[in-house]
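**Q** Quick one, what's the 3D model for this:
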Amino acid sequence: MRFVRCRRLVGMHIDTKDTSTGLLAGKVAFITGAGRGIGAAAARLFAREGARVLLAARTEEQLKEVTQEVRAAGGTADHVVCDLADPASVRAAVDRVVELYGRLDVAFNNGAAITPPGAVDEVSQADFDHLYAVNLRGPWLAMSAEVAAIRATAGTGAIVNNSSVGSLRGNPELPAYGAMKRAVNSLTESAALTYGPEGIRVNAIAPGGTLTEMIRTWAEHSPGLLERISASVPLRRAADPEEIAQAAAWLLSDRASYVTGAVLPVDGGARA
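**A** Next comes the predicted model:
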């Protein structure tokens, strides 16, 4: 980290932000599911913290909007259309970050899908297969490509997978979703053991109720959901997407240099 020396000038106040001291200064970051919600919040935050970011998601209009917001705020960003259910699309998206920026340092595997809530026997095979393709196989494909890119360019780096507090306990309303996220936790821990000796850290975050379009969709099928979540959380509210992104940013930063293999609850104390 480079320290900046400040001078006090008579009659003049200088308020200049040195982005070289940001949490992710000098790093190249890849973010999936970056068109909205937690992923979009992460794109804005990572760029403010000094990273050059490549945003990936299925909907190009959303990606363009967030990319423009980042650039308008003085950050460096670009985007690539990526479908986590399509292996070739995932590999191409990770390749694109290296083509654009010459390296990959950190990655936030945030993209996910959700299906209508229901008990185990009410989940259709089509919905189960879709959740598997996007929420489990997608992060696995992304991690595999990201590890290869980090090895070939930066040499060392960090990956954070977005899991869910619903992966840490029984999840009767979203059983298939919870199962895929629990499997992501296992992949995270296994990858941490495998790549730690190379200097590649792998962690996960497990958000609680967060004010995203995904949870609002769930709430449409489950009236009173947000009120129940707030009542069950010691902080008595749902999270803002940026609060979740802040946890991911810290785990990806050098300040978390001795943290790997962790599944960090970011849930307002719901699991306390």
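
**Q** contacts, neighbours, all on C-alpha from now
**A** Noted.

**Q** would you list every one of the helices in this protein?
**A** 37-48, 60-72, 87-101, 125-131, 138-152, 175-195, 213-221, 225-232, 241-252 (DSSP state H).

**Q** which non-adjacent residue is nearest R237?
**A** The spatially closest residue to R237, leaving aside those adjacent along the chain, is S230, at 4.4 Å (C-alpha to C-alpha, 6 or more residues apart in numbering).

**Q** I meant to write R71 there.
**A** A77 (6.4 Å).

**Q** show me what contacts that neighbour?
**A** A47, R52, V53, L54, L55, T67, V70, R71 (C-alpha atoms under 8 Å, 6 or more residues apart in numbering).

**Q** The fifth one touches A34, doesn't it?
**A** The reference is to L55. Yes. Judged on C-alpha atoms under 8 Å, L55 makes contact with A34 at a distance of 5.3 Å.

**Q** picking up where we left off before, V266 is nearest to which of the helices of the chain?
**A** helix 241-252 (6.6 Å; C-alpha to C-alpha).

**Q** Run through who's touching the closest one.
**A** 23-24, 37-39, 41-42, 45-46, 106-108, 157-160, 203, 205, 207, 210-212, 256, 259, 266.

**Q** In strands, which of those residues appear?
**A** Residues from the contacts of helix 241-252 lying in strands, with DSSP state E as the criterion: V106, A107, F108, G157, A158, I159, V160, N203, I205, P207, V266.

**Q** Here is a second sequence; please produce its structure as well for comparison:
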Amino acid sequence: MELFELTGKTAMVTGASGGLGAAFARALAKAGAGVVLAARRLEKLEALAGEIESSGGKALAVEMDVTDPASVEAAFKTVQDKLGAPVDIIVNNSGISRDNWFTQMTEEDWRAVMNTNLDGVWRVAKAGANALMEAGKPGSIINIASITALRPQHTIAAYAASKAAVDHLTRVMALESARYGIRVNAIAPGYFKTDINDEFLDSEAGDKMRKRVPMRRFGKHEELAGALLLLASDAGSYMTGSTIVVDGGHVVSTL
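**A** Coordinates of the predicted model:
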């Protein structure tokens, strides 16, 4: 279990104000990492930081809008100023969806999804990797992709395309960063209830989807912790450019 230990490390989680991001932050803090909670809703981050600190962990809430380059740079500067060092681990979790048939999607909705889900991942990884390289430190970047990057589904063209791009971008980042001791991997979750999809998963259509998952259920947030800690810790020290699918067997279900 010492391989999964994160004591002395600092991890940044984007989109940490709720859903999977908050679950990732709790798992990292429980493993011993100090956590930097990044999102636009500072009040929610501060509440989560208080929760983590009341349990004996360390947390810093930082406002960040991943669609705004200046906001990303300012957040990393705040971390450097307050902690005196760059973060060791980055979990690129921020994401949105604008569901519609591709023929009916507006330019604005398409760009909004790409700007958050793809461009935001690039902005945060770029800032984090540059900070690590400047400090001469190794690190781990974990991008959150999706099984929709691997199998098609109706009405989520922008979301699926953005996540497929993140999946491949992860491999390119891994190739370019390996010489600096920076590992870049991804997690592709299946269906876990979040603010983005809870209405759909609770619907009749969502229940039909649940029955097509080989495990016959959707995932629990804590069931992503194993993959997360593997990639964040020395347990995954020889892993880079990998995407770990955590989906109850959904992508291997029969057509």
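
**Q** TM between them?
**A** Remark: TM-score between the superposed chains equals 0.93 [TM-score structural alignment, normalised by the length of structure 2]; 251 aligned residues with a C-alpha RMSD of 1.7 Å.

**Q** how close does the residue nearest to R71 of structure 1 sit to E69 of structure 1?
**A** Distance of A77 of structure 1 to E69 of structure 1, computed by C-alpha to C-alpha, to the nearest Å: 9 Å.

**Q** rewinding a little: a markdown table for the contacts of A77 of structure 1, including distance to S186 of structure 1?
**A** Listed next are these as a markdown table, based on distance: C-alpha to C-alpha, whole Å:
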| residue | distance to S186 of structure 1 |
| --- | --- |
| A47 | 29 |
| R52 | 29 |
| V53 | 27 |
| L54 | 26 |
| L55 | 25 |
| T67 | 32 |
| V70 | 33 |
| R71 | 36 |
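
**Q** Mark which of those residues are buried, thanks.
**A** Buried residues within the contacts of A77 of structure 1, counting neighbours by 16 or more other C-alpha atoms under 10 Å: A47, R52, V53, L54, L55, T67, V70.

**Q** Please identify which of those residues is nearest to A85 of structure 1.
**A** For the buried ones among the contacts of A77 of structure 1, the nearest to A85 of structure 1 is L55 (16.7 Å; C-alpha to C-alpha).

**Q** can you pull the contacts of the closest one?
**A** 30-35, 43, 63, 67, 77-80.

**Q** Swap in 10 Å and give it another go.
**A** 29-35, 39-40, 42-43, 63-64, 66-67, 77-82, 93, 97 (C-alpha atoms under 10 Å, 6 or more residues apart in numbering).

**Q** before we move on, the earlier item: common neighbours of A77 and E69 of structure 1, please.
**A** Joint contacts of A77 of structure 1 and E69 (C-alpha under 10 Å, 6+ apart) are A43, R44.

**Q** I'd say V91 of structure 2 and T10 touch.
**A** No. The pair V91 of structure 2 / T10 is not scored as a contact, 11.1 Å apart, by C-alpha atoms under 10 Å.

**Q** These two: which is more packed in?
**A** V91 (27 against 23; other C-alpha atoms under 10 Å).

**Q** aligned partner of the more buried one in structure 1?
**A** Under the alignment (TM-score structural alignment), V91 of structure 2 maps onto F108 of structure 1.

**Q** one step back: if I look at the residue nearest to R237 of structure 1, how far off is W250 of structure 1?
**A** 25 Å.

**Q** likewise G268 of structure 1?
**A** 17 Å.

**Q** Who has more neighbours out of these two?
**A** Counted by other C-alpha under 10 Å, G268 of structure 1 and W250 do not tie: G268 has more neighbours, with 19 against 16.

**Q** Check the burial of the residue lying closest to the more buried one once chain neighbours are set aside by counting its neighbours.
**A** Nearest non-adjacent residue to G268 of structure 1, counting by C-alpha to C-alpha, 6+ apart: L235, 5.5 Å away. Look at L235 of structure 1: counted by other C-alpha under 10 Å, it has 13 neighbours.

**Q** Tell me which residues touch the aligned residue in structure 1 for T194 of structure 2, please.
**A** Aligning on TM-score structural alignment places T194 of structure 2 opposite T212 in structure 1. Going by C-alpha under 10 Å, 6+ apart, T212 of structure 1 touches R36, G37, I38, A238, A239, D240, P241.

**Q** Just tell me what the fifth one corresponds to in structure 2.
**A** With the correspondence set by TM-score structural alignment, A239 of structure 1 lines up against G219 in structure 2.

**Q** Verify the stated contact: that match with L201.
**A** No. G219 of structure 2 is not in contact with L201 according to C-alpha under 10 Å; the separation is 11.4 Å.

**Q** shared neighbours of those two, anything?
**A** Common neighbours of G219 of structure 2 and L201 (C-alpha under 10 Å, 6+ apart) are Y191, F192, K193.

**Q** can you tell me how far G249 of structure 2 sits from T170 of structure 2?
**A** 22 Å.

**Q** Those two - which one has more neighbours?
**A** Set G249 of structure 2 next to T170 and count neighbours by other C-alpha under 10 Å: T170 wins out with 27 against 14.

**Q** who's in contact with the alignment partner in structure 1 of the more buried one?
**A** Correspondence of T170 of structure 2 to structure 1, assessed by TM-score structural alignment: T188. Residues in contact with T188 of structure 1, defined by C-alpha under 10 Å, 6+ apart, are 139-140, 143, 159-163, 182, 194, 201-204, 260-263.
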